[in-house]
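Chemist: mind folding the following:
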Amino acid sequence: MTFNRVKRQVGILLILTGLLHTGVGLAIYMKLLTPIFSEGIWNTVQEGQWERLTSFWFLMFGFLLIMLGYITDWLVRKREISPPPALGWMLLLLCVVGAAAMPASGFWLCIPQAWILIRK
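Modeler: So this is what the prediction gives:
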C-alpha cells in the first residue's frame, strides 16, 4: 500500500480510534454514566465528582476523535484537500503529552495517525 493511499485512510483510522475509545469508555464507565442520564444530564457533572468527570471527558475525547476523523476524511476524500500539517503536529503533541502522562492509555494509538497527517 503506497503512502498516499495510507494518508487517504487516516480519517477512517481516526474515526475507528474514536469509536474504540467511546466503546471502551461505555464499557468501563456505564455504571457512572447511568446516573448522569437518569438525572437529566443538565448540571450532573460538577467539580469534585472526579469519577463522573473522568467518565464524561473519556467519552468526549472519543467523540472529538470521531469528529476529527470525519473532517479529515471529508477533506481528503470529498474535497481532495490534504489537511494542514499543523493538524498532525497538534495531534502529535496532544498524544505524546497524553502518553507521557498516562503511559497505560490509548494515546499511543493516535501517534502514528498524527505522523501520517504531518507527512506530505
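
Chemist: when you work out contacts or count neighbours from here on, use the C-alpha atoms and nothing else.
Modeler: Noted.

Chemist: so where do the helices sit in the protein?
Modeler: Counting by DSSP state H, the chain has helices at residues 3-38, 50-73, 85-101, 107-118.

Chemist: centre-most residue in the protein?
Modeler: The centroid of the chain falls nearest to residue 65 when counting by C-alpha atoms, centre = their mean (2.7 Å).

Chemist: before we go on, could you also do this sequence so I can check it against the first one:
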Amino acid sequence: MSKISGTALIAIGLLHSLLALLMPGIFGFSDIWQDIAAAGVVDAASPESLRIWGYYWLLMPGFLLIPFGLLCYWIEHQLDLPLPSFVGWGLLAIALFGIVLDIDTGFWLVLVVAINAIVASRLKQKIV
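Modeler: Below you'll find the model as predicted:
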C-alpha cells in the first residue's frame, strides 16, 4: 500500500464534479441547467424542487472530496505519514452505506481508497 489515498480522492472528486457539471444527463439530470435558470438560480435547491435539490447533492460531494483529498495528499506527502486510521474507517463506513443504498455507484472507488488507507495505517503502526 502506498501514499495514493489523497491523489485518489482528488481524482474521484474531480471526476465526479466534472461529469456532474459537463454531462448531468448520465446521472438522470438532462436539462437541469434550464430548470435551475427557470427557478431563478438563487435558492433553487429546495424541497419544492426535488430535481434541482437532487442535482445539488450530486454536485456537493465531488466538490467537498477535492479539498479533503488535498488534505490527505498533504498528510501523506508533506508530513510523510499515512492517514490516521479513523479516516480510512470513516471512508469505509460512508462507502458501505452508499453501496448498500445504491449498488450501481461510484462509492466502490471510495471503498478501495478506504481499504488502502486502513492497510497503510496498520502497516505504519507495525513498522514503528
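
Chemist: so what number do they get for TM-score?
Modeler: Comparison of the two superposed chains (TM-score structural alignment, normalised by the length of the first structure) gives a TM-score of 0.84, and 115 aligned residues with a C-alpha RMSD of 1.9 Å.

Chemist: re the thing from before, in TSV: the helices of the first structure, plus distance to residue 79 of the first structure.
Modeler: Formatted as TSV, the helices of the first structure follow (distance: least, C-alpha to C-alpha, whole Å):
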stretch	distance to residue 79 of the first structure
helix 3-38	12
helix 50-73	9
helix 85-101	17
helix 107-118	16
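
Chemist: next, count neighbours for the nearest residue to the residue nearest to the centre of the first structure once chain neighbours are set aside.
Modeler: What sits nearest to residue 65 of the first structure in space, not counting adjacent residues and going by C-alpha to C-alpha, 6 or more residues apart in numbering, is residue 18, at 4.7 Å. Using other C-alpha atoms under 10 Å, residue 18 of the first structure has 24 other residues around it.

Chemist: can you pull the contacts of the alignment partner in the second structure of residue 18 of the first structure?
Modeler: For residue 18 of the first structure, the aligned position in the second structure is occupied by residue 13, per TM-score structural alignment. By C-alpha atoms under 8 Å, 6 or more residues apart in numbering, the contact list for residue 13 of the second structure reads 61-66, 69.

Chemist: so among those, which ones count as buried?
Modeler: 62-63, 65-66, 69 (16 or more other C-alpha atoms under 10 Å).

Chemist: any idea how far residue 37 of the second structure is from the aligned residue in the second structure for residue 85 of the first structure?
Modeler: Aligned counterpart of residue 85 of the first structure in the second structure: residue 85 (TM-score structural alignment). Separation of residue 85 of the second structure from residue 37 of the second structure (C-alpha to C-alpha, to the nearest Å) stands at 43 Å.

Chemist: okay, those two: which has more neighbours?
Modeler: More neighbours surround residue 85 than the other of residue 85 of the second structure and residue 37, with 17 against 11 (other C-alpha under 10 Å).
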